[in-house]
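Engineer: Below is the structure, and that's it, no one-letter string:
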């Protein structure tokens, strides 16, 4: 890693297009003077999105890319035919050490496929896992895998647990409690795969295994790292996002229902604002592709400026924490 942190940004991908990436990047470099950004995308289009009186920040470099991986592109098609895309070129900057991390809000499957091809996984890791932090009673819990691997063997869950533990310990100096997501906490509950994975975690001294955890305890802080296959992890993530939206909508409707509710809302406004800030999904945007040899961060496709900035912050933090190197060192201890 160079003295300065360089982050390659796939500026063209995502549901909202390059406007979010360029505005977030402009603000980000003013807040973090140790970071240089490489914005990869259609240069004329990116420049056209700047306000007339505003210039591109001196620590932002544009790298022209003539193509884009769409949100609907098949991952294998993108891998074979999108070498001129902003996603491919951003990852290639990371591959050849022109950048220390890569951030994209684009097609998750394509990003994973191209990253595996260009960046590679560690030899002891069969499959990368998507991991992100979730708000809990105190602090955050890391949940993985969130969709990269639908079917997992016990060995894969074991690898996910180790990588998640390394990430959690890099963020807070401790021995993170690692749990397996299951339908019960009893030893006899769950599939044969989960039972076999539990034996692997129990016998690995590198992992502080805390047992099984049920989905209703994801947000209680019962574990610092929760491990599952990508099928169930993605369902848990999407269900939690849906419940959060439901609660927010219900509160909004109740406030508008009558005058008394509006008066009570004014009294509770400071508390509601604090709660809104603590549970703001923008503050948890930025999922890591753990298992790759370098830092790749996936931003939510619908991320706004604040959320995209947080994905950039996650990339910066993981470069500083040297997360891939820590994972490599943990793997070599076995």
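Structural biologist: Yep, that arrived. Every value quoted in this text rests on a predicted model; they were computed, and no experiment measured them. Numbers count the residues shown, from 1 in each chain.

Engineer: contacts, neighbours, all on C-alpha from now
Structural biologist: Fine.

Engineer: which residues of the chain fall in helices?
Structural biologist: Along the chain, counting by DSSP state H, helices occupy 18-31, 43-48, 75-81, 86-95, 108-118, 154-171, 192-202, 230-257, 259-278, 305-321, 323-332.

Engineer: and among these, the most buried is which?
Structural biologist: Mean neighbours per residue, mean count of other C-alpha atoms under 10 Å, is largest over the helices of the chain for helix 86-95, with a mean of 25.

Engineer: neighbouring contacts of it?
Structural biologist: Outside helix 86-95, the residues that touch it by C-alpha atoms under 8 Å, 6 or more residues apart in numbering are 8-13, 40-42, 64-69, 82-83, 99-102, 104, 106, 111, 114-115, 118-119, 294.

Engineer: Next one for the comparison:
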């Protein structure tokens, strides 16, 4: 029997589509016992299902006739692709047929679907993408990593408030330490955005610890790092690229001599643990915080393991009632209105980072 968790996955999303989304969904269904709803072109999905053993797993297929391209404009997706796998998957959550959605498709379109189909939590000006990063100590939350390229200082405070609920309710971190990504540790360092946001964060109820330099993100001394989506997206992709480069350099050095290869055989268990820790696929997708429901966005280049991890993470969110914690926690937080657009000068919503 399946458990009570039901998740929708955009089976056509990402650079590869069903070839990674279907095996990823199978792996997640096997690991969690959840029911996974594969949304997309039914023939393509069933052909991929036939290639992988899935007997006894709880998988469903919902047909959608359209696919969202990675370069399409979010506004065009909303208007012209009502039957896209992405929109159908989000509507399944809205209509109560699933409790969360995972997509590796166009992140801007996913954000638009989240805002217009699932809706924002009252008081939230801009939903934000949060990612969970490994550190030398405990996992840390980096927010925003791509939803809002341009921000106002009060947006960063709201990001911190949303991430605080996530850190406490899902990661189990009591009274998480919050920092702002900047170019120096001292107060007064940074650009106009970080300087003003620093003051607002300092005056909030958050456990604000000050500026965090890029080199300190992975030390684990800060549980939540807030920044605008432009900076956060660069920091995230730089980190992933550095991890991949280090792994390649290490492999090349090992292959350089027979002595290195012999030593590598003895150290292989440690190398495997190292590779797992720096592999982005092990940390799933980025939840869109600020929506009324659970939605996760993965890399367009995600492999099956990354999709499986994102679905497992979404299942964990459901089991730990992350939606209720986020919605109720933020509704009850009077600071959300204090640090909002309605109390500041209005500015147009920016385009998401690709």
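Structural biologist: In hand now; what should we look at? None of the values given here were measured: they were computed from a predicted structure.

Engineer: still on that earlier bit, just send the helices of structure 1 back as a markdown table, with distance to residue 287 of structure 1 too.
Structural biologist: Below are the helices of structure 1 laid out as a markdown table (distance: least, C-alpha to C-alpha, whole Å):
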| stretch | distance to residue 287 of structure 1 |
| --- | --- |
| helix 18-31 | 16 |
| helix 43-48 | 25 |
| helix 75-81 | 18 |
| helix 86-95 | 16 |
| helix 108-118 | 10 |
| helix 154-171 | 12 |
| helix 192-202 | 23 |
| helix 230-257 | 12 |
| helix 259-278 | 18 |
| helix 305-321 | 8 |
| helix 323-332 | 13 |
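
Engineer: Looking at these, which is nearest to residue 213 of structure 1?
Structural biologist: Nearest of those to residue 213 of structure 1, taken as C-alpha to C-alpha: helix 192-202 at 11.6 Å.

Engineer: Can you tell me how far residue 13 of structure 2 is from residue 102 of structure 2?
Structural biologist: 9 Å (C-alpha to C-alpha, to the nearest Å).

Engineer: Mind checking which of the contacts of helix 86-95 of structure 1 are in strands?
Structural biologist: Among the contacts of helix 86-95 of structure 1, the members falling in strands (DSSP state E) are 8, 9, 10, 40, 41, 64, 101, 102, 104.

Engineer: Spell out which residues sit in contact with the nearest residue to residue 23 of structure 2 once chain neighbours are set aside, please.
Structural biologist: Excluding the flanking residues, the one nearest residue 23 of structure 2 by C-alpha to C-alpha, 6 or more residues apart in numbering is residue 304, at 5.9 Å. Taking C-alpha under 8 Å, 6+ apart, we find residue 304 of structure 2 in contact with 20, 21, 22, 23, 24, 25.

Engineer: which one in structure 1 is aligned with residue 45 of structure 2?
Structural biologist: Counting by TM-score structural alignment, residue 45 of structure 2 corresponds to residue 46 in structure 1.

Engineer: Its match contacts residue 18, correct?
Structural biologist: Yes - the pair residue 46 of structure 1 / residue 18 is scored as a contact, 6.8 Å apart, by C-alpha atoms under 8 Å.

Engineer: Fine by me, thanks again.
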